[in-house]
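S.K.: missing the sequence, but the structure's below:
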């Protein structure tokens, strides 16, 4: 069977966790392929709300295998805590597989992340300080430690102590607290014992599932505009968040890919630093934040909010090859009398529909807005396309037209039952 990919098409926080949860009704395996526990995927089932950081969102479906792929950087202590928390809530974590090729995050990476941000001044990225960047840097420097080493403590311990000592030297030079290597090793050793039985070569297990005709869904984290290559560099994450990252981050050949699902919010948000052409600083922006509950699932930080940016979203959909759009949080716009969409950028008097690579140009953007009439009625009870008011349908059609894709799913609330196929 072919593989489907689901990715975010903005700056993350589009609602991927919920859509993955909905789509897993029909799949056998969900594979996370990049990022780390800087992601926060929220799933609401009935009155219960769950937030996942490393575990794939298919964990709430019985019989679905959940794979943490080789493209991730994994904090073993955080993953252990997350899995134990899920198990305590009655879900089966035995179906979780951890790639033996995934890189590991340790406490020294998190401290280095804090150090990097503190010294960046006005150029700080606004990271979650979870050690993601330093861990990916170690991977590229070829001094990282991989999950395969969790299965061999006698090999893991000297590696860990060597790298921790190197970081302690760095911390000493900058006058910050040294890592207690002995105490931290005890935490790592305990996590290693818990995770070792889950460590395997997921490239083989994923491809074996493909040969057996299983349905596989690849779950992205963050969003396309945070991609290390295609995003608003340097205000990006440290991995490839676009659909192409699924092949390398999971070990799947491109010919197996069928559909690219793009999760897209009915407006635009961003967490952290970096340019945001349609950001609102008025009552409308605050209304989007409060009604949409726009606070980070991982950090609790308030998200920056703005009108839908079709220029940025079109670029993301093009790079991702999106052929199925899943629009979330349409209901947040229910009370607006009129709603704007950014259809072009004005940069130094020049009009363009292309998303610039230059941060200086993005920071100088004046959004060219197109205003559409709102619907000013509740959509949260809609269960099909025809249940939506005409102005809401027209708004969605205009979104799809501008990003050159087709709407396949609409979400009008946080729960599973507030999502319908188009």
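M.R.: Perfect, I can see it now. Computed from a predicted model, the values in this text were never measured in an experiment.

S.K.: hey, let's count contacts and neighbours off CA atoms from now on
M.R.: Fine.

S.K.: Is the residue lying closest to residue 414 once chain neighbours are set aside in a helix, a strand, or coil?
M.R.: Once flanking residues are discounted, residue 414 sits nearest to residue 44: 6.2 Å by Cα to Cα, 6 or more residues apart in numbering. Judged by DSSP: H, G, I helix; E, B strand; the rest coil, the three-state class of residue 44 is strand.

S.K.: separation between residue 412 and residue 265?
M.R.: Between residue 412 and residue 265 the computed distance is 11 Å (Cα to Cα, to the nearest Å).

S.K.: no no, residue 101
M.R.: Relative to residue 265, residue 101 is positioned 33 Å away (Cα to Cα).

S.K.: Same drill for these two, tell me which one is more crowded.
M.R.: Taking other Cα atoms under 10 Å, residue 101 and residue 265 do not tie; residue 265 has more neighbours (26 against 22).

S.K.: shouldn't that one be in contact with residue 332?
M.R.: No. Between residue 265 and residue 332 there is no contact under Cα atoms under 8 Å: 9.9 Å.

S.K.: Show me which parts of the longest helix along the chain are buried, residue by residue.
M.R.: If you go by DSSP state H, the chain has its longest helix at helix 153-173. Using 16 or more other Cα atoms under 10 Å as the test for burial, helix 153-173 gives 153, 156, 157, 160, 163, 164, 165, 167, 168, 171.

S.K.: can you put these in JSON lines and add distance to residue 4?
M.R.: Shown next, in JSON lines, are the buried residues of helix 153-173 (distance: Cα to Cα, whole Å):
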{"residue": "153", "distance to residue 4": "36"}
{"residue": "156", "distance to residue 4": "35"}
{"residue": "157", "distance to residue 4": "38"}
{"residue": "160", "distance to residue 4": "37"}
{"residue": "163", "distance to residue 4": "38"}
{"residue": "164", "distance to residue 4": "39"}
{"residue": "165", "distance to residue 4": "43"}
{"residue": "167", "distance to residue 4": "40"}
{"residue": "168", "distance to residue 4": "43"}
{"residue": "171", "distance to residue 4": "43"}
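
S.K.: can you map out the strands along the stretch 101-250 of the chain?
M.R.: Secondary structure of the stretch 101-250 of the chain by DSSP state E, counting those that start in this stretch: the strands cover 103-104, 199-200, 216-219.

S.K.: hold the first one in mind and look at this next one:
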């Protein structure tokens, strides 16, 4: 049975939670493999909306085991707040598994994130201030705190915290004029979560590989998206991890030979949160219409999203780099009511046409979109359940995007509800 990756193909917020939910009870494991609580998934079930920032969106699937992999950075206070909120709504979260190798977001990571972003001024990246970047930085610098460290001796944990905050305290005091961080207080806070966390801690690579060996379906949920990847995204305006398909392997300990499908999620238009290039961005009434009609406000931050028309170059680049077998197109219903719909099919950069995303970041920042006008439709498509239910113009729009992106569109979201989807090809 397959290992399936579901990941974003634009700049995040594409609706990965909805696509994950479409696989329903045929999934045995749902695994978060990157990012932290800077991400946000929204799933609507029976008219109720569930927003998850750290837990896998598939935790709402009662038959699947939810897993947080080693590639995720975990804010334990957020983890338990999120779990408790779901418990209050009757969701069973007792089967959650957490990698012993996952790194922990400590209080000093949040502090460093906020002060450095504030002092960056015009050079700010647009982080969420959740401490994600500083935690990954400590991980690479080999001074990070991992889940397993909470179950070592208090003395060893204290020594690791001291090593992690030594240089940070120098910066806080001498550069940012802030109070030094006390190791004792950090240790106390971290250990306050240990007893509740311990039953969840697991050798997740062995758990998942044994599941695949037994014929189980493992769904890997990416946070953010391809163009926010630290290696392949619009650097430096990126996240600090690898939400790409390759990140699913390093972030879980499952090898690439175990992956059968890579499903790229694409919104029927384009959005972005934070700083960075965005060629099709609309700073006009059309952009505001997309934002208002599509409810484009961040699940995690509440920030209004930047909005623009569909950029085929962005999705095509993600399809190439990740080997998409399928695309799931979300929010097609939002475009109902338009006479024509612009689709970006190329860029103009200083008079030179680019049919693919330029490799030079400066060229991307200077790109002017070249649009193709596609006929729109006025019918309400929220009740469509088959491709034939869609108006001819909507079907033609989907087919044109499929041609431009170079991967088959196998599913379409036509509303926020779990049942509001058109499936063209089975995702398993």
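M.R.: Yep, that arrived. Note that the coordinates shown come from a computational prediction; the quantities given were computed from them, not determined experimentally.

S.K.: Post the TM-score for the overlay when you can.
M.R.: TM-score for the superposed pair, counting by TM-score structural alignment, normalised by the length of the first structure: 0.97. Supporting figures: 422 aligned residues with a Cα RMSD of 1.4 Å.

S.K.: sorry, back to before: mean neighbour count, the strands of the stretch 101-250 of the first structure: which tops it?
M.R.: Burial of the strands of the stretch 101-250 of the first structure is given as mean neighbour count (mean count of other Cα atoms under 10 Å); strand 216-219 ranks first at a mean of 28.

S.K.: so where in the second structure does it end up aligned?
M.R.: Under TM-score structural alignment, the alignment places strand 216-219 of the first structure onto residues 218-221 of the second structure.

S.K.: Please tell me how far residue 21 of the first structure sits from residue 44 of the first structure.
M.R.: With distances taken as Cα to Cα, residue 21 of the first structure is found 9 Å from residue 44 of the first structure.

S.K.: So those two - more neighbours on which side?
M.R.: Comparing residue 21 of the first structure with residue 44 by other Cα under 10 Å, the one with more neighbours is residue 21, at 22 against 17.

S.K.: element containing that one?
M.R.: Taking DSSP states H and E as the criterion, residue 21 of the first structure maps to helix 16-23.

S.K.: State the pair within the buried residues of helix 153-173 of the first structure that is farthest apart.
M.R.: Greatest spacing in those, by Cα to Cα: 153 and 171 (25.7 Å).

S.K.: can you give me the strands in the stretch 301-428 of the second structure?
M.R.: 306-308, 310-311, 326-330, 340-349, 352-354, 368-375, 409-413, 421-423.

S.K.: Tell me which of these lies nearest to residue 115 of the second structure.
M.R.: strand 306-308 (24.6 Å).

S.K.: Mean neighbour count and distance to residue 177 of the second structure for the strands of the stretch 301-428 of the second structure - can I get that in TSV?
M.R.: TSV is the format used below for the strands of the stretch 301-428 of the second structure (neighbours: other Cα atoms under 10 Å; distance: least, Cα to Cα, whole Å):
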stretch	mean neighbour count	distance to residue 177 of the second structure
strand 306-308	24	34
strand 310-311	27	44
strand 326-330	27	46
strand 340-349	20	44
strand 352-354	14	48
strand 368-375	17	43
strand 409-413	25	50
strand 421-423	23	53
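
S.K.: Out of those, flag the one nearest residue 54 of the second structure.
M.R.: Closest to residue 54 of the second structure of the strands of the stretch 301-428 of the second structure, according to Cα to Cα: strand 326-330, at 21.6 Å.

S.K.: CSV please, covering the strands of the stretch 301-428 of the second structure and showing distance to residue 109 of the second structure.
M.R.: Formatted as CSV, these follow (distance: least, Cα to Cα, whole Å):
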stretch, distance to residue 109 of the second structure
strand 306-308, 27
strand 310-311, 35
strand 326-330, 34
strand 340-349, 39
strand 352-354, 40
strand 368-375, 38
strand 409-413, 37
strand 421-423, 40
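
S.K.: Figure out which of the ones you listed is closest to residue 273 of the second structure.
M.R.: strand 306-308 (6.1 Å).

S.K.: what residues are up against the counterpart of residue 188 of the first structure in the second structure?
M.R.: Superposed on the second structure with TM-score structural alignment, residue 188 of the first structure falls opposite residue 190. Counting by Cα atoms under 8 Å, 6 or more residues apart in numbering, residue 190 of the second structure touches 76, 106, 150.

S.K.: Now do the helices in the stretch 51-200 of the first structure.
M.R.: In the stretch 51-200 of the first structure, the helices defined using DSSP state H, counting those that start in this stretch lie at 76-88, 107-118, 132-141, 153-173, 181-195.

S.K.: Tell me who's in contact with the equivalent of residue 371 of the first structure over in the second structure.
M.R.: Mapped onto the second structure by TM-score structural alignment, residue 371 of the first structure lines up with residue 373. The contact partners of residue 373 of the second structure, taken as Cα under 8 Å, 6+ apart, are 340, 341, 342, 343.

S.K.: same thing but at 10 Å, please
M.R.: 339, 340, 341, 342, 343, 344, 345 (Cα atoms under 10 Å, 6 or more residues apart in numbering).

S.K.: Just give the nearest non-adjacent residue to the third one, would you?
M.R.: Counting by Cα to Cα, 6+ apart, residue 341 of the second structure lies nearest to residue 374, which is 5.1 Å off, once chain neighbours are set aside.

S.K.: Turn the helices of the stretch 51-200 of the first structure into CSV, including distance to residue 323 of the first structure.
M.R.: Putting the helices of the stretch 51-200 of the first structure into CSV (distance: least, Cα to Cα, whole Å) gives the following:
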stretch, distance to residue 323 of the first structure
helix 76-88, 33
helix 107-118, 36
helix 132-141, 30
helix 153-173, 43
helix 181-195, 37
